[in-house]
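Novice: sequence? don't have it. structure:
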């Protein structure tokens, strides 16, 4: 891990660089798979499942019997935890419901918006090194609350053709319509184009590896919308002398164990924080089951010491972290100055894992600096807003001449005439 003390502002950009992830080099391979799925449907998907996931499938959809069997395999303790998390996620996302109102912009001219759910959404839940049933909740619960009529979920099966029972239990509990045993590029292609088994969806959500990311980028060019650009997961921790080094180290490592390309950064203006945190990281790392993975992540993680709180804030807003944890005495003051972050965790007793699982906020967040322009997944992600307007005869008398003048100035005579013919009848 790199320790950098008092870098100049000109050094910040290089210092805050993420682990390189250039998916464009994969586009040729990924596009070939997508084209094959578009033309051959289920047959191609099954072939790629055999090639990539090493499983031969006769049917792609998870059956009701399989879902029922999975429910018996999940412990009551885990079921209770999943349902508690789901309730909190429901509460938080339900509070985001849009309330449209009629707006009279001038006498006789009324405008308004109506929120309408995206009818068909596709959710991708990676298999990989961990069964991410929490991602099922984060995507399916707001989709259900929004009113999406079809919620399709794809996730890779194991080599026996089975989905992890907790994923299936979470999917049933959260309101997923159909679950398919499909991973990687073929999952994205199936939901983008539709196959004999998989419905075509209008927007695809969910994280994944670099091949999934490349596939989402390609299908989003013209076939389907996606939630946001994605990259490796990341956390930034801000700490001062009041922070517990064990807490800071645990936050560092909880991010590092996501994957070898994850990144953790500690920023402080108090040098006394550094050594105790390093010692705790080493101590906790030594007993982690996923130590090897975390160690790779720590190779491009950093501890940065800056001059003062002003530099802490400016560096943070430049980095625009996916997760930001503020473990300082003045955390409320600092949080008020943050303008670029996916999700902020305030105070000494708010670990990132709370948001990852059960506090109610969403863990599908912008990475790779996209927090400068993107929000994390929320209820609005599953909604489109349609605008309406109604103009009375009196309203057109007032507004019509304005429209005519503007249309004529843009040399769009038919636009002008659409008003003129109406005004003549009045």
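Specialist: Good, I have the coordinates. Note that this is a predicted model, so its numbers are computed, not measured.
Novice: contacts, neighbours, all on C-alpha from now
Specialist: Fine.
Novice: Check which element follows the longest helix seen in the chain along the chain.
Specialist: Determined from DSSP state H, the single longest helix within the chain is helix 76-94. The first helix or strand that comes after helix 76-94 along the chain, using DSSP states H and E, is strand 103-106.
Novice: Show the subsequent helix or strand relative to that next one.
Specialist: Strand 103-106 is succeeded, C-terminally, by strand 109-117 (DSSP H and E).
Novice: Residue 208 and residue 130 touch, don't they?
Specialist: No: Residue 208 lies out of contact with residue 130 (C-alpha atoms under 8 Å); the separation is 12.0 Å.
Novice: got the contact list for the residue nearest to the spatial centre of the chain?
Specialist: Nearest residue to the geometric centre of the chain (C-alpha atoms, centre = their mean): residue 364, 2.8 Å. With contact set as C-alpha atoms under 8 Å, 6 or more residues apart in numbering, residue 364 has these partners: 135, 138, 206, 207, 376, 377.
Novice: Included below, for side-by-side comparison, is a second structure:
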């Protein structure tokens, strides 16, 4: 079996081959759905008691009150202070860069006044309370804390509640340190579908939130999907993706490792390279063959690359751009000498990394833009997580007496045409005799 699929965009069967490569079965496991449904119903019914029962069963953490599972702020600060100097400095630098970037996204209230005195506009307000789910144990991601918490606080969210499981009572110090740096307000040592239910419905101890963000396992994803509507959610993320468009000017080893950087997430992750230079694709294949055995997660890489990875020979860079838009990747690297020349041709991608030195991994941790990105072709219609996900808009309409004379007549005609006569009367009552 080849280490990675080889496709030719000029071949007659390429469309079918690409469709098959991109196919991803997002159907839900019925056993997971059933379990999550029961847990959510139980949490909604019994509140704290249900959360405590599931925490004892799944995380082996015993407590008689949910308040005992709230981690004091002093512990977060102690975790930050206790980090090795290099880790603390890296977290602080990343937090500063993420904050600086997201401060530019903040929207403001605006209004304008028409000649007759009618005022129209938009009022921006932050969400009141947000819940942040953070995986715990070995799968702990302090970078995700920063990427979710900081935009919420920049948006002005007054209360941000973080939940994170602590299997066997083990707390991840970098996650707690990131909570301290990210502006989190409260932290509870709970996880799984029960934590999502607690955030969505509220319990005797944990107040209900307006939106839940953050990654999690299949049970967490299923729970978020089920509570959507009661609360908002960020997105349901699919497997990680990287698509690299190259012109052959970047060292082959660099791009082999860049492909590994996403393929190592799990066996369903997707890593694809597009290039019009066949010899360069051969060089990247050789680099993969040489570098793969030394990778700590080689067993995952082999499965991911063989099943869902590809090196694709294109007729031109322009054809490669068309394929990019069809795939609409989570991460796109334009590893070419003049990436700005290609940028106008790219319509669909979660994050775009321009030039050979812009590796995707920098975006994951510290470049500044958010690493919570649309996957599974949803970049066609959705965007990275940002400040705008924690703000909402209210329309402002202050109609003057003069304005009511014009607008009232227009509204009355349209309302009558729709058969809504009270609507028409409401508008015409304000007309001058």
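Specialist: That came through, no problem. In this text the structure is predicted, and so the values were computed from the model without any measurement.
Novice: TM-score them against each other, please.
Specialist: After superposition, the two chains reach a TM-score (TM-score structural alignment, normalised by the length of the first structure) of 0.94; 423 aligned residues with a C-alpha RMSD of 1.8 Å.
Novice: sorry, back to before: tell me which strands and helices the longest helix of the first structure is in contact with?
Specialist: helix 133-146, helix 165-174 (3 or more C-alpha pairs under 8 Å, 6 or more residues apart in numbering; DSSP states H and E).
Novice: repeat that for 6 Å
Specialist: On a contact count with 3 or more C-alpha pairs under 6 Å, 6 or more residues apart in numbering; DSSP states H and E, helix 76-94 of the first structure meets no helix or strand.
Novice: what about that helix, how far off from the second structure?
Specialist: Overlaying the second structure shows helix 76-94 of the first structure at a mean distance of 0.8 Å from the equivalent residues (mean C-alpha distance after the TM-score superposition for the first structure).
Novice: For the first structure, just list every one of the strands.
Specialist: Counting by DSSP state E, the first structure has strands at residues 2-5, 103-106, 109-117, 120-124, 150-155, 178-181, 203-205, 225-226, 234-239, 263-268, 302-305, 323-327, 343-346, 383-391.
Novice: Where does the longest helix of the first structure end up in the second structure?
Specialist: Aligned by TM-score structural alignment, helix 76-94 of the first structure falls on residues 85-103 of the second structure.
Novice: Buried ones in the matching stretch, by neighbour count?
Specialist: Using 16 or more other C-alpha atoms under 10 Å as the test for burial, stretch 85-103 of the second structure gives 88, 91-92, 94-103.
Novice: rewinding a little: what's next to the longest helix of the first structure, contact-wise?
Specialist: 358, 360, 379 (C-alpha atoms under 6 Å, 6 or more residues apart in numbering).
Novice: Apart from its chain neighbours, what residue comes closest to the second one?
Specialist: Excluding its sequence neighbours, the residue lying closest to residue 360 of the first structure (C-alpha to C-alpha, 6 or more residues apart in numbering) is residue 89, at 3.8 Å.
Novice: Could you do the first one as well?
Specialist: In this structure, residue 358 of the first structure finds its nearest non-sequential neighbour in residue 85, 4.2 Å apart by C-alpha to C-alpha, 6+ apart.
Novice: now do the last one
Specialist: What sits nearest to residue 379 of the first structure in space, not counting adjacent residues and going by C-alpha to C-alpha, 6+ apart, is residue 142, at 5.4 Å.
Novice: so what corresponds to residue 123 of the second structure in the first structure?
Specialist: Counting by TM-score structural alignment, residue 123 of the second structure corresponds to residue 114 in the first structure.
Novice: Tally up the residues packed near that match, please.
Specialist: Neighbourhood size, residue 114 of the first structure [other C-alpha atoms under 10 Å]: 15.
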